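# need coordinates for the below:
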Amino acid sequence: MRTIPPSLKPSVVSEIDERLSTVASEHDVRIPWAIESGSRAWGFPSPDSDYDCRFIYVRPRERYLSLWPERDVIETPLDAVFDVNGWDLTKAVRLITKGNATAIEWLRSPIVYTGDAGFRDRLLALASDVAERAAVGRHYRHVALQQRSGPPSLKRFFYVLRPAAALRWLAVHTDEAVPPMDLPTLLSEGDVSAGIRDAARDLIALKAQTRELGSGEAPEILQRFVTEQLDDAERFETMPPTRDVAESRARADAFFRAEIG
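The predicted structure is shown next:
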C-alpha cells in the first residue's frame, strides 16, 4: 500500500523511495512498513518542515539465529531535508509490547511510503492485545510536560497539544491503547468541543503559512484543554499493569516467529 498526499514534494518522495530501496539492497532486509512521522504526519507541517521517514525492517531468518546479534537500527545520512531511519522488527515488537507509543504511532501514520497492509494489521492487532494503556498514557503525558517546560512559543505548543489530544482520546476510548497519530483525527475522535477543534484548525492553518510562528501565546481555550488533559492523565502515573507480562511476551514471540517465516 502507498498513501502519499499531494502536499509532499515528488522529488523528495522519490529520494526517500531510493533510500529505502538502497537500505533493502545493501543490508539484505525486507521493509514491510515505511511511513512519515513528525509534523507532516502529525497534521501540522510548516513550509520548511523536514521529512521524517521511519521504517520497520525484517532480516532473513537465519540472521536472527546468530550468536552475535546485529544492530537493531539502520540509519541513512541526516540533513536539513531528510531524516530517514528504521528499526529492526525485534526492536519494534519489544517496544510495542512495553507500550512504547512511538512504535505504536508508526502503525497509524496517514502517510505511507510503502507498506504491507497485512503486516500493519497484524502488528496493530498485537499492539491492541499487549500494549499497556498506562504506559502509553505516561508516554504522552511526559512528552507534553517536557515540551511545556521549555521556552514558550506557538511552534512548541503544537508538541504539547498533540500529546494532550492523545490523552483525551485515551480517556474517551477506555478499552483501547492505540490512538491515531495526527492531531485533527485525535481531536475529531476525542469528543472535544467545536470551539477546541476550530481553535486548533486555525492554529494549524497559521503554522502551514509561516516558517516561524514566534513567541505568541496559544488561544486560551487550547491552553485550558491542555491543562485539563494533563491533570486528568496523572492517574496513569500510578495505574497498575493490566496485562500479564508472560502472556504478552508469548504473543509477541508468536507474532515474531510467524513474520520471519
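
# can we go C-alpha only for contacts and neighbour counts from here?
Fine.

# name the helix or strand for residue 52, please.
Using DSSP states H and E, residue 52 sits in strand 51-58.

# now do residue 103
helix 101-106.

# do the same with residue 223
Taking DSSP H and E as the criterion, residue 223 maps to helix 220-232.

# run the chain-centre distance for that helix.
On the basis of Cα atoms, centre = their mean, to the nearest Å, helix 220-232 is displaced by 22 Å from the centre of the chain it belongs to.

# quick one: list the elements packing against that helix.
For helix 220-232, the elements it packs on are helix 133-148, helix 154-172, helix 194-209, judged by 3 or more Cα pairs under 8 Å, 6 or more residues apart in numbering; DSSP states H and E.

# second input sequence below; structure requested for side-by-side comparison:
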Amino acid sequence: MREHILMVLKQIEKEFDIKILYACESGSRVWGFPSKDSDFDIRFIYLHKKEWYLSIDQERDVLEVPKHDKLSIQVHELLDLNGWELTKALRLFRKSNPPLLEWLHSDIVYYQTSSAINGMKELEGHVFSPVSGIHHYLKMAKGNYRDYVNREEVKIKRYFNIFRPLLAALWIEKHGAFPPVKFTKLLCDILPTGEIREILDDIIKRKMAGDILDPAPRRKEIINPFLETEIQRLEQYVQEISVEHPNPTDLLNQLFRETLNEVWG
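This is a model prediction of the structure:
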C-alpha cells in the first residue's frame, strides 16, 4: 500500500502542478488502533509555484482526493487524501490548530521534502496554545460521550473516540505541551493504574482481536462518573488558564518565503 500511496502523491503533484512538502498518516492508524478495514487517512501540505501567489484573487487552498479532486489514475478505495496549501497550513499553525499539529506529530510519514516542516516543528513552542488544545479535545470527548455511551450497542472503537481526546486534554493539563498521538503513550502517562486503566486494557485487547460490538455490560457505574467528573473539571480548568505568545507572523512569513525559494528557486 505504501508504494501505491507514494505513486498517488506523485500523480497529485503532476496533475495539479504543485510540490508536496509533507505527507503523513492521520487517524486510527497513527493512533494505534486501526480496524482491518480502516481507511488510510493521508494528510499532506503542498506548495504552488510562485505565480499562484501573485494573483489578486485567493484561489482554492485545499485538495481532497478522490472525494472532490479526481485523478487520471485509479486510487485505492481505502485511501482518503486531504491536503492543505502551505500558507493555509501556516495560518492554522499560527492558531495552534490541533489537527495540523497532529499531522506534524505523526509517526507514519510517507514523504517529506524541503526544510519547511522541520521549521514548523522548531516554531511549535512559539504557537502552541494549551487553551486551544484543551478546548478542541474536550469538545471531541464531550460530543462522543453524548453520542455513543448511552446507546444500547456500542462499537469498541467508540470508546477510543471518547478516551483518546480526553486523555489528550489531560496530557496538556499535566505537561503544558502538545500530546502524543499514540493512544498507548497517553494511557500509560495519564492512567498508569486503576479500574479505568484495566477496562481500557481489556478494550484494547478486544479491539486487536477484531471485536466490533461490546456485548458485555459496559460498566457504566465506573466509566460514566469518571468521564463526567474529568470533563467537568477540565471545563473549569480551561477557563482559569491563559498563555500568551509573541505574534509569530513574521517568523512564519519568513519560513514561507524561504520555502518558496528553496522549492522553486
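
# and the TM-score between these chains?
In this superposition the chains share a TM-score of 0.83, using TM-score structural alignment, normalised by the length of structure 1; 245 aligned residues with a Cα RMSD of 2.4 Å.

# same list (the helices and strands packed on helix 220-232 of structure 1) but as a markdown table, adding mean neighbour count.
Formatted as a markdown table, those follow (neighbours: other Cα atoms under 10 Å):
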| stretch | mean neighbour count |
| --- | --- |
| helix 133-148 | 20 |
| helix 154-172 | 23 |
| helix 194-209 | 16 |
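
# quick one: closest of these to residue 108 of structure 1.
Among these, helix 154-172 comes nearest to residue 108 of structure 1, with 12.6 Å by Cα to Cα.

# identify the residue range in structure 2 corresponding to the strand holding residue 52 of structure 1.
The aligned range for strand 51-58 of structure 1 in structure 2 is 40-47, by TM-score structural alignment.

# from residue 173 of structure 2, how far off is the equivalent of residue 95 of structure 1 over in structure 2?
Under the alignment by TM-score structural alignment, residue 95 of structure 1 pairs with residue 92 in structure 2. Per Cα to Cα, to the nearest Å, residue 92 of structure 2 is found 22 Å from residue 173 of structure 2.

# returning to that earlier point: let's have the helices and strands packed on helix 220-232 of structure 1 in a markdown table, adding distance to residue 22 of structure 1.
As requested, those are exported to a markdown table (distance: least, Cα to Cα, whole Å):
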| stretch | distance to residue 22 of structure 1 |
| --- | --- |
| helix 133-148 | 33 |
| helix 154-172 | 32 |
| helix 194-209 | 32 |
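
# next, the mean deviation of the helix or strand following the strand holding residue 52 of structure 1 compared to structure 2.
Using DSSP H and E, the helix or strand that follows strand 51-58 of structure 1 in sequence is strand 73-75. For strand 73-75 of structure 1, the mean deviation from structure 2 after alignment is 0.9 Å (mean Cα distance after the TM-score superposition for structure 1).

# strand 73-75 of structure 1 aligns to what range in structure 2?
So strand 73-75 of structure 1 sits over residues 62-64 in structure 2, by TM-score structural alignment.

# just the buried residues of that stretch, please?
62, 63 (16 or more other Cα atoms under 10 Å).

# now do that stretch: everything it contacts.
Under the contact criterion Cα atoms under 8 Å, 6 or more residues apart in numbering, stretch 62-64 of structure 2 has outside partners 69, 80, 81, 82, 83, 84, 85.

# of these, which is the most crowded?
Taking other Cα atoms under 10 Å as the neighbour criterion, residue 81 ranks highest of the contacts of stretch 62-64 of structure 2 with 25 neighbours.
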